[in-house]
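Visitor: Pasted the sequence and its predicted model underneath.
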Amino acid sequence: MSTQNKDKLVAEAARLRAEGHPERARERLLALTAEFPDAADVAYQTAWVHDVLGLETEAVPYYERCLQLPGLTVEDRRGAMLGLGSTYRVLGRYGQAVETLRAGVAEFPDDGALRSFLAMALYNIGEHHEAMEILLRLVATTSTDPYVARYRRAIELYAGDLDESM
């Protein structure tokens, strides 16, 4: 099969997943995985569909593979890092979740979703202070709430040291 046909079939499987037919998408992606084991986009889409189906354990090796292979677009890499970190967290593999999500935040520092999932994983390992700091900074910098905006400077200041009474 040509790369062009592969790309068309990957897009079709992604469409099926997005339209609420994840089982059909999974079947197609597993067949593509057998034919293109070193295709990062196939591995990523296969991981994603397993996550959608609640098959997190099965998703992990596909996420890991797609992140090790060349060829992911920037947006797919971002999604794979979030997906893998979140999946590790769901599986109770909190240390790996923190490690993966920290790497994602380092690579994509403006991604609020990565920072949010990192905060959740930090909470799970008992790093409540850092988790709260991340979330407060995220709220302060991204909220459109006029009352949050009014106190943005104070929220950011307190985020750095919640134990300070100022």
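Guide: In hand now; what should we look at?

Visitor: switch to C-alpha atoms for all contacts and neighbour counts from now on
Guide: OK.

Visitor: dump the residue contacts of Ala159.
Guide: Counting by Cα atoms under 8 Å, 6 or more residues apart in numbering, Ala159 touches 132-134, 136-137.

Visitor: so which of the residues you listed is the most crowded?
Guide: Counting neighbours by other Cα atoms under 10 Å, Ile134 leads those with 22 neighbours.

Visitor: Excluding residues flanking it in the chain, which one is nearest that residue?
Guide: Closest residue in space to Ile134, ignoring its immediate chain neighbours: Ala119 at 6.3 Å, by Cα to Cα, 6 or more residues apart in numbering.

Visitor: Determine the set of other helices and strands touching the host helix or strand of that neighbour.
Guide: Per DSSP states H and E: Ala119 is located in helix 112-124. With contacts taken as 3 or more Cα pairs under 8 Å, 6 or more residues apart in numbering; DSSP states H and E, helix 112-124 sits against helix 74-90, helix 94-107, helix 128-142.

Visitor: ok so, going back, of the contacts of Ala159, closest to Ala34?
Guide: Closest approach between the contacts of Ala159 and Ala34, by Cα to Cα: Ile134, at 40.5 Å.

Visitor: The closest one and Glu99, how far apart?
Guide: To Glu99, Ile134 is 15 Å away according to Cα to Cα, to the nearest Å.

Visitor: circling back: output the helices and strands packed on helix 112-124 as JSON lines; include the columns distance to Val10.
Guide: Output for those, formatted as JSON lines (distance: least, Cα to Cα, whole Å):
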{"stretch": "helix 74-90", "distance to Val10": "13"}
{"stretch": "helix 94-107", "distance to Val10": "24"}
{"stretch": "helix 128-142", "distance to Val10": "34"}
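
Visitor: and here's the other structure:
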Amino acid sequence: MIDAELARAVSLRESGAFDEARDLLLRLSSAAPDDARVAYQTAWVHDRLGLEGDAVPHYVRALDGDGLSAVERRGALLGLGSTYRTLGRYAEAVDVLSRGVREFPEDRALAVFLAMARYNTGDAKQAVAGLLTLLAETTTDPEIQRYRPAIELYAEDLDRIWS
């Protein structure tokens, strides 16, 4: 029963029927408060509706529970970290997004959102270093690739003076 209703709620969200999906997901959350998948989808639809503050407890419950696939867990970490950042809860955003980067080091979106959160905490040096590393690792631009070793070296210590 939960699986079918959850699939229906996801379909509603994906088709843009956010309010209807939210109503269904809130009912499912009441019926299955320990279901991490329901919590994740409930958080997601709240975020989609611009109800970030209401999304947070659902993300937390999803991440504290069991049953999320790796894709869902990655999405929940990104969603919660991004939501904390949107709400001005920057230190919490850095904590969650750092955990996401440790768990999913290949996920570049997590690294970008972590850089933004680090900037918001006043850690511009780490933010820029992270973005430089990401750029060097992912770009196909031939001019940037030409200077990749230098960019990666500078990213390690932006304040170092070379003499």
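Guide: Everything's here; your move. These numbers come from a predicted model, not from an experiment.

Visitor: Quantitatively, what TM-score do the chains reach?
Guide: Superposed pair, TM-score by TM-score structural alignment, normalised by the length of structure 2: 0.96. Supporting alignment: 162 aligned residues with a Cα RMSD of 1.0 Å.

Visitor: follow-up on the earlier one: aligned partner of the residue nearest to Ile134 of structure 1 in structure 2?
Guide: Using TM-score structural alignment, the equivalent of Ala119 of structure 1 in structure 2 is Ala115.

Visitor: quick one, what contacts its match?
Guide: For Ala115 of structure 2, the contact set (Cα under 8 Å, 6+ apart) comprises 126-128, 130-131.

Visitor: which of those residues are the two that sit furthest away from each other?
Guide: Every pair of the contacts of Ala115 of structure 2 checked by Cα to Cα; the farthest is Gln126 and Leu131, at 8.6 Å.

Visitor: Residue in structure 2 paired with Arg153 of structure 1?
Guide: Per TM-score structural alignment, the equivalent position to Arg153 of structure 1 in structure 2 is Pro149.

Visitor: List the contacts of that match.
Guide: Contacts of Pro149 of structure 2 by Cα under 8 Å, 6+ apart: none found.

Visitor: Swap in 10 Å and give it another go.
Guide: By Cα atoms under 10 Å, 6 or more residues apart in numbering, the contact list for Pro149 of structure 2 reads 136, 155.

Visitor: Skipping its backbone neighbours, what lies nearest the residue nearest in space to the middle of structure 1 in space?
Guide: By Cα atoms, centre = their mean, structure 1 has its centre lying nearest to Leu82, at 1.1 Å. Nearest non-adjacent residue to Leu82 of structure 1, counting by Cα to Cα, 6+ apart: Leu114, 5.9 Å away.

Visitor: can I assume that neighbour is in contact with Gly104?
Guide: Yes. Between Leu114 of structure 1 and Gly104 a contact is recorded at 6.6 Å, counting by Cα atoms under 10 Å.

Visitor: Neighbour count for these two, which is higher?
Guide: Leu114 (26 against 22).

Visitor: how much space between that one and Glu133 of structure 1?
Guide: From Leu114 of structure 1 to Glu133 of structure 1 the distance is 14 Å (Cα to Cα).

Visitor: Please apply the same query to Gly112 of structure 1.
Guide: In this view, Gly112 of structure 1 and Glu133 of structure 1 are 13 Å apart by Cα to Cα.

Visitor: Same check on His50 of structure 1?
Guide: His50 of structure 1 is 32 Å from Glu133 of structure 1, by Cα to Cα.

Visitor: Please tell me which residues of structure 2 stretch 93-105 of structure 1 aligns onto.
Guide: Aligned using TM-score structural alignment, stretch 93-105 of structure 1 spans residues 89-101 in structure 2.

Visitor: contacting residues around the residue of structure 1 sitting at the aligned position of Asp66 of structure 2?
Guide: Matched to structure 1 by TM-score structural alignment, Asp66 of structure 2 sits across from Pro70. Pro70 of structure 1 sits next to 38-41 when contact means Cα under 10 Å, 6+ apart.

Visitor: Need these in CSV (columns: distance to Tyr63 of structure 1, neighbour count and secondary structure).
Guide: Formatted as CSV, the contacts of Pro70 of structure 1 follow (distance: Cα to Cα, whole Å; neighbours: other Cα atoms under 10 Å; DSSP: H, G, I helix; E, B strand; the rest coil):
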residue, distance to Tyr63 of structure 1, neighbour count, secondary structure
Asp38, 12, 16, coil
Ala39, 12, 19, coil
Ala40, 9, 25, helix
Asp41, 10, 24, helix
